[in-house]
Structure formats: structure tokens, C-alpha cells
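Trainee: please find the sequence and the predicted model below.
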Amino acid sequence: MNSTFLFIGAGRMAESMIKGLQSAKGQNLSIIAANQGNKERLQHLFSMYGVETTTDWLHHVKESSVIVLAMPPEAHEAVLEQLSTMIEGQLVISVAAGIGLKKLENPLPPGTPVAWVMPNTAAETGESISLYTYADTLNENQVKLLELLLNSIGKSEYCSEEQIHKLTAVTGSAPAFLYEFASALINAAAGYGILEAQARKLVSQMIYGSAVMLQSGVSPIDLRNAVTTPGGATAAGLDVLNQAGFGMLIENAVKATNEKAAELGGKQENEEK
């Protein structure tokens, strides 16, 4: 049986998912990308992946098995209102921050199967860690289609809706914290007379190798201790970080991210009321 994924929104995350699903073409998949305001993006997706594109997604709802809302949170209300008049039991997935299941279910017909997925930018390389949750209205085939989408962009972890609201700061926003750290290391390395490209190569490989070691299952504390000789050079660097409250800074950054996300989500909820 052929399954059709309709993407409403044609930005970078939609492209990452479309690219990932291309590898599952043997599973009788069709992909439609829709975007009302940016025809250049649609042309790009058509040229790169050969998917069907449209500026009028409403005409493709009935033929679709899965509808992916790949748009900003503030665009959901209007789209869901339009979708509510057309949908007939198709799976609706949002990949927008702060949405949650209730905000999907409320405008749609009762019993509509919905899911909320929070990937991160590593979806572009098939290495996302995506948080996801879904309503109990999904049937077995719809769960499989959701898992197919998740697996196409990396690894995933099922969480409660509340956990996703809290953990998005760790999986979705924290890559920006890491890139800020990497940028500081690159600047430090470049300050010792090497080219920026060389510094970037050194730092990116260091981060990659360290991530591989983390994935081995050894605790980060044990890995840190293995690198650190008491009274040695690495210990001196760690002392500077600890004196500056490095661990607390990270905790505060996560807290601030969550508070801002809750504020933005609250604004949207108030607007809907």
C-alpha cells in the first residue's frame, strides 16, 4: 500500500525529513512538499529530490496518509483551522517547538491521530536525536509511519509531552551552546598562528571523537577523569572553568531556554483563546 507524506512548509527541517525519507523509497512512499509563500524553495526541493510540489496543499489532504506541519508555531492556528474541514483520520505531525498534543487535537475533529516531534538541526545529516510523543488514537500502521519518519533523520526517544517541553532545551537548543563553545576554541587555536580552517578541523574532530567516546557508554565524569592528571595542564584549565561556574552556567542556560519557550508557548495559547 502506498503512503503519501504531505509536508506543509518547505524549510530546512522539511528538507531534512524529505531527504531522509528518500532512502525509504522502497517502502512505496510518495512525498508532496507545499509552500504558499516561497516558490523558490519548492523549485529547490523538486530539483534536489524530485518530489511533487504545490502551492495549494488543501487539494492534497485527502490523498495523504501523513501530514507534517513543518512551519513556525505561530502559523499552526490558521493551518489547523483549514485542515479541520478536510481531514479524515490522517496522521498529523507537528515539528514545531512549544506545540504539544492538545494544541493539535483541539482544532481538529475528535479522534484525529496526532503526534509531536522535536528534532534538531543534525537532522540535515541524518544524526538528529528527536524527542516525540503521540496520542493513543494512532493505529498500528500510523505508528510505523511515524517511526519511519523518525528513523529517516537519526535516532529518537519517546517522552511524555511535559518532558519534551523541558528537554527541548537539551536536545534542540543545546547544539547552539556547543557551537558557541566550539567557536571560542577555534578562536583560541587561531590565536596561536594557524589558519582558521585548520583550527576548525582540529576542533570539529576533537568534538566528534569525544562524542563517539560518550556514546560508548562510559560516564562523562569517568571520561573527564581519564584525561585529567591531578595537578596537570588539563586540571589547570578545568579549574578556570569551575571557578567561573561552568556547570551552573549550563544549567542556567537550559533554565532560561525553557522559560522563554514556555513564555512563547503561553503567548500563542493566549492568542488562541
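Mentor: Cool, the structure landed.

Trainee: from here on, contacts and neighbour counts on C-alpha atoms
Mentor: Noted.

Trainee: what lies in contact with stretch 76-90?
Mentor: Residues from elsewhere that reach stretch 76-90 (C-alpha atoms under 8 Å, 6 or more residues apart in numbering): 58, 61-62, 64-67, 69, 104, 107-109, 111-113, 272.

Trainee: how far out from the middle of the chain is stretch 261-273?
Mentor: Mean C-alpha position of stretch 261-273 versus that of the full chain (C-alpha atoms, centre = their mean, to the nearest Å) differs by 20 Å.

Trainee: buried residues in that stretch?
Mentor: By 16 or more other C-alpha atoms under 10 Å, the buried positions in stretch 261-273 come out as 261-262, 264-265, 268.

Trainee: check contacts around Ile32.
Mentor: 4-7, 51-54.

Trainee: so for the host helix or strand of Ile32, what gets flagged as buried?
Mentor: Following DSSP states H and E, one finds Ile32 within strand 29-34. By 16+ other C-alpha under 10 Å, the buried positions in strand 29-34 come out as 30-34.

Trainee: what about the closest residue in space to Val170 that isn't next to it in sequence, how many neighbours?
Mentor: Distances taken as C-alpha to C-alpha, 6 or more residues apart in numbering put Val254 closest to Val170, at 6.8 Å, once the chain neighbours are dropped. Using other C-alpha atoms under 10 Å, the number of residues around Val254 comes to 19.

Trainee: with adjacent residues omitted, what lies nearest to the most centrally placed residue in the chain?
Mentor: Nearest to the mean C-alpha position of the chain, by C-alpha atoms, centre = their mean, lies Pro119 at 1.8 Å. In space, and not counting its chain neighbours, Pro119 is closest to Ser130: 4.1 Å by C-alpha to C-alpha, 6+ apart.

Trainee: tell me the SS of the one you found?
Mentor: Using DSSP: H, G, I helix; E, B strand; the rest coil, the secondary structure recorded for Ser130 is strand.

Trainee: which ones are touching it?
Mentor: With contact set as C-alpha under 8 Å, 6+ apart, Ser130 has these partners: 117-120, 150, 154-157, 171.

Trainee: Leu238 sits in which helix or strand?
Mentor: Assigned by DSSP H and E, Leu238 falls in helix 233-243.

Trainee: what do you get for Leu264?
Mentor: Counting by DSSP H and E, Leu264 is part of helix 246-272.

Trainee: what's the angle from that helix to helix 233-243?
Mentor: Put simply, helix 246-272 runs at 40 degrees to helix 233-243, going by axes from the mean of the first three to the mean of the last three C-alpha atoms, to 10 degrees.

Trainee: also this one, for the comparison:
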Amino acid sequence: MLQICRVVARHGFRQSVSPLLLPNTSAAVRGFSAICWPPVPSVKLTPEQAKSREHLQNRVVIPSATGSPSAMASATAALDKRIGFLGSGQMAEALAQGLIKRGLVTAERIACNDPNPVRKELFKSFGAMPYDSNVDVARNSDVLFVAVKPQHVAQVLTEVRPVLTEGHTVVSIAAGITVDKLVEAAGPDAHVIRVMPNTPCLVGETAAAMCLGGKASSDDEALVRTIFEAVGKIYTVDEKLLAAVTGLSGSGPAYVFMMVEALADGGVRAGLPRDIAQALAAQTVLGSAKMVLETGKHPGALKDMVTSPAGTTIAGVHELEKAGVRAAFMNAVVAATDRANQLSKM
């Protein structure tokens, strides 16, 4: 990345940036262009700094964009659908706020109901329309989110079943409730999609997966994908894999929070103030995750870029390997997957 910024700084920023062919750059990487905005001056390294970077191959690149940096953000087309929430908890709120912020729907096209009047008032505060019955929400919705606790899903779907039409897409985000149970409650003609999101939906960075059921079509799938891409990423999988999704991304935030806490504790043990240690740990996780997503490189390759011979990082990695950290994470995902399978059969 340092070489990328140097080249841009040396040649200036142009409206169309041609690919920068760096030393040791593979053919797959040459299809990218690098942009560093604003341009930065070349950084002169000391001999010691240069030597410590000799093992790095500088293959971290950013996909090109045409025009100024503002052109990188594309406008989001409005969604010609009304959105309803049966249950107005935090996940429902995050979805509603994400849709509004992205401009997919206006607040007045969002309906909701919840047994807690405080939650209904919260939705009303940002312009959504609260109703006193689930049937009224269904009547005023095209996409109907079932966002109640799992034990209440069958009840609310049975309640709204008489007013569901072929124009409704029913989306359940209730954990453990299978497609068969959803169709049984909503009716054989219902367009049902089961989604497993995770809590980073609250900050617009969910990792979700979905499967289709009943009469759900590719149009329903595309609609749900558009909605969830307003608050993160979503993938389509077979329902038999949703338990694994639960074990990985559904439960995964807890594993990551534990890792952030442990890293921060390590920083405190090494002498850092608690607030700085925690901020550094969290930002390190955030930045590392973005590198995986945006570079497309294998995590092992990115790890190798940090571990110089006989350096500090390889010493730390060795300790992690001795403690069995990889196996512990793998075992956590498998254990959570097994538990999700058990719950779906109850």
C-alpha cells in the first residue's frame, strides 16, 4: 500500500487511474487500480524500517473507481414496497433505520406492532406507523418481517394468515423456526423466507444468510437481498446449512467480543491504559476484517505479511498456536451449530 500511495503521489491523481503494476504483482491483481485519496507524499524509511519490510510483497490493492472519490458512492434506488414488522425490537429497529438511511423506503411506508408501547413509540419517533394489531400491519405491508421471539412466531403468523396475499413476502428472523413451521402457520401459498442475521445489524454490518420456502420466488429472494444489503451482507444457502450459519456468524460476534476483550487485557498487562488498549484492539479487528473482505486475499497470506522472520508477531503467533486458539474457534463454531440443530428440532 505504501508503494501504491508513492506512485499516485509521484504521478498525480487523475480522473481515470490506470492500473499500477507493482513488483511481484500477480496477473489476478493487475486487474485492479489503486487510488490513494488525498495523495500523500512519499515516506522515507530508515534502513531498519526498510529491512523490517523486506518480506512484504505489497499486494494489497483497492479496486479502481472512475472520477473523483465522491463517484465511488452509488445512489440507491427507492424500493417500491411497504415494510411491516411484527415485533419492533432492536433487530427490527436496525433494519428499519437502515432502510431509511439508505433511501430504500421512506419512514411513513414502514408499519409495526409490538406488545411493548415504548417500542412502538420509538418507531413513531422516526416517522414509522405503529398499529395496535398484527393484522393491520399485514394489511399495510408488502414485506412482512416476523421479528418476535421464536415461541410466538406460529401465533402471530396464524393471526395474520387470513389477510396474506400472493403479494406478501414473509421474512422470519426468528432463530430455530424452520421453513416448514413457517409455511404451516402462514399457509401453503405464502411466500416465506427464513433469514439468520446477527447483531452487527445494529451498526449496519450484519452477516446474514437466507433460505426460501413455500411459494417464495427468485423475485422474493432478490427483494430480501436488497433489504439486507442496506445493513450488511446476505447469502443464500440451503436450510440445512442455517445451523452452521448460526454457529459461525450468528454466534460469532460473541467470539470476536471475547477476542477484543482479551487483546485489550493483554495491552493493559503490557502497560497500556484500558481505554486506549480497548480502542486499539477493536480497531485492529475492524481493520483486519476489512483487509480480508476488500483484498480478497486468504487470511493466512495476510497473516504472513505481518509475521517477519524472528520478529514480534511470529513470537505471539507461536503462543497462540501452543494454546490451541485455532482449534478452540473451530470447536466453538461446531458446538454452536450442534446446539442450533438441537433447538430447531424441539
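Mentor: Sure thing, it's come through. Remember, predicted model here, so these are calculated numbers, not experimental data.

Trainee: my read: the residue nearest to Val170 of structure 1 touches Thr168, true?
Mentor: No. Counting by C-alpha atoms under 8 Å, Val254 of structure 1 does not reach Thr168; the two are 9.1 Å apart.

Trainee: common neighbours of these two, please.
Mentor: In contact with both Val254 of structure 1 and Thr168: no residue, using C-alpha under 8 Å, 6+ apart.

Trainee: which bit of structure 2 covers stretch 155-168 of structure 1?
Mentor: Aligned using TM-score structural alignment, stretch 155-168 of structure 1 spans residues 233-246 in structure 2.

Trainee: what are the contacting residues of that stretch?
Mentor: Outside stretch 233-246 of structure 2, the residues that reach it (C-alpha under 8 Å, 6+ apart) are 179, 196, 205-212, 225, 228, 333-334, 336-338, 340-341.

Trainee: can you do 6 Å?
Mentor: Identification of contacts with stretch 233-246 of structure 2 by C-alpha atoms under 6 Å, 6 or more residues apart in numbering yields 207-211, 337, 340-341.

Trainee: now the terminal residues of that stretch, how far apart.
Mentor: 15 Å (C-alpha to C-alpha, to the nearest Å).

Trainee: that stretch: which residues count as buried?
Mentor: 233-234, 239, 241-246.

Trainee: same thing with stretch 92-112 of structure 2?
Mentor: For stretch 92-112 of structure 2, using 16+ other C-alpha under 10 Å, the buried residues are 92-100, 102-107, 109-112.

Trainee: tell me which of the residues you listed fall in helices.
Mentor: Among the buried residues of stretch 92-112 of structure 2, the residues falling in helices (DSSP state H) are 92-100.

Trainee: now these as TSV including distance to Pro47 of structure 2?
Mentor: Formatted as TSV, those follow (distance: C-alpha to C-alpha, whole Å):
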residue	distance to Pro47 of structure 2
Ala92	55
Glu93	53
Ala94	50
Leu95	51
Ala96	53
Gln97	51
Gly98	48
Leu99	51
Ile100	52
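
Trainee: how far away is the residue of structure 1 positioned farthest from its centre from Ile221 of structure 1?
Mentor: The centre of structure 1 is farthest from one residue, Gly231, which by C-alpha atoms, centre = their mean lies 40.9 Å away. The gap separating Gly231 of structure 1 from Ile221 of structure 1 is 17 Å, by C-alpha to C-alpha.

Trainee: next one: Val170 of structure 1
Mentor: 18 Å.

Trainee: which one of these two has more residues nearby?
Mentor: More neighbours surround Val170 than the other of Val170 of structure 1 and Ile221, with 18 against 8 (other C-alpha under 10 Å).

Trainee: which residue in structure 1 aligns with Glu121 of structure 2?
Mentor: Using TM-score structural alignment, Glu121 of structure 2 lines up with Gln43 in structure 1.

Trainee: helix or strand for that match, which one?
Mentor: helix 39-49.

Trainee: with structure 2 overlaid, how far apart is the next helix or strand after that helix on average?
Mentor: Once the chain leaves helix 39-49 of structure 1, the next helix or strand it forms, by DSSP H and E, is strand 52-54. Mean deviation of strand 52-54 of structure 1 from its aligned counterpart in structure 2 after superposition (mean C-alpha distance after the TM-score superposition for structure 1): 1.2 Å.

Trainee: structure 2: matching residues for the helix or strand just after strand 52-54 of structure 1?
Mentor: Downstream of strand 52-54 of structure 1, the next assigned helix or strand under DSSP H and E is strand 66-69. Taken onto structure 2 by TM-score structural alignment, strand 66-69 of structure 1 occupies residues 143-146 there.

Trainee: what's the answer for stretch 104-117 of structure 1, then?
Mentor: For stretch 104-117 of structure 1, the aligned range in structure 2 is residues 182-195, judged by TM-score structural alignment.

Trainee: what's the nearest residue to the aligned residue in structure 2 for Ala235 of structure 1 if we skip its chain neighbours?
Mentor: Ala235 of structure 1 maps onto Ile314 in structure 2, with residues paired by TM-score structural alignment. In space, and not counting its chain neighbours, Ile314 of structure 2 is closest to Thr307: 5.2 Å by C-alpha to C-alpha, 6+ apart.

Trainee: the counterpart of Ala301 of structure 2 in structure 1: what secondary structure?
Mentor: By TM-score structural alignment, Ala301 of structure 2 lines up with Asp222 in structure 1. Using three-state DSSP, the structure places Asp222 of structure 1 in helix.

Trainee: distance check, Asp222 of structure 1 against Leu214 of structure 1.
Mentor: From Asp222 of structure 1 across to Leu214 of structure 1, the span is 10 Å (C-alpha to C-alpha).

Trainee: and the helices in structure 2?
Mentor: 2-11, 47-52, 90-101, 117-125, 134-139, 153-160, 179-186, 218-228, 242-245, 252-269, 274-295, 299-306, 312-322, 325-344.

Trainee: so which of those helices comes closest to Val171 of structure 2?
Mentor: Of all the helices of structure 2, it is helix 218-228 that lies closest to Val171 of structure 2, at 8.0 Å by C-alpha to C-alpha.

Trainee: list the buried residues of that closest one.
Mentor: Here helix 218-228 of structure 2 shows 220-221, 224-228 as buried, counting by 16+ other C-alpha under 10 Å.
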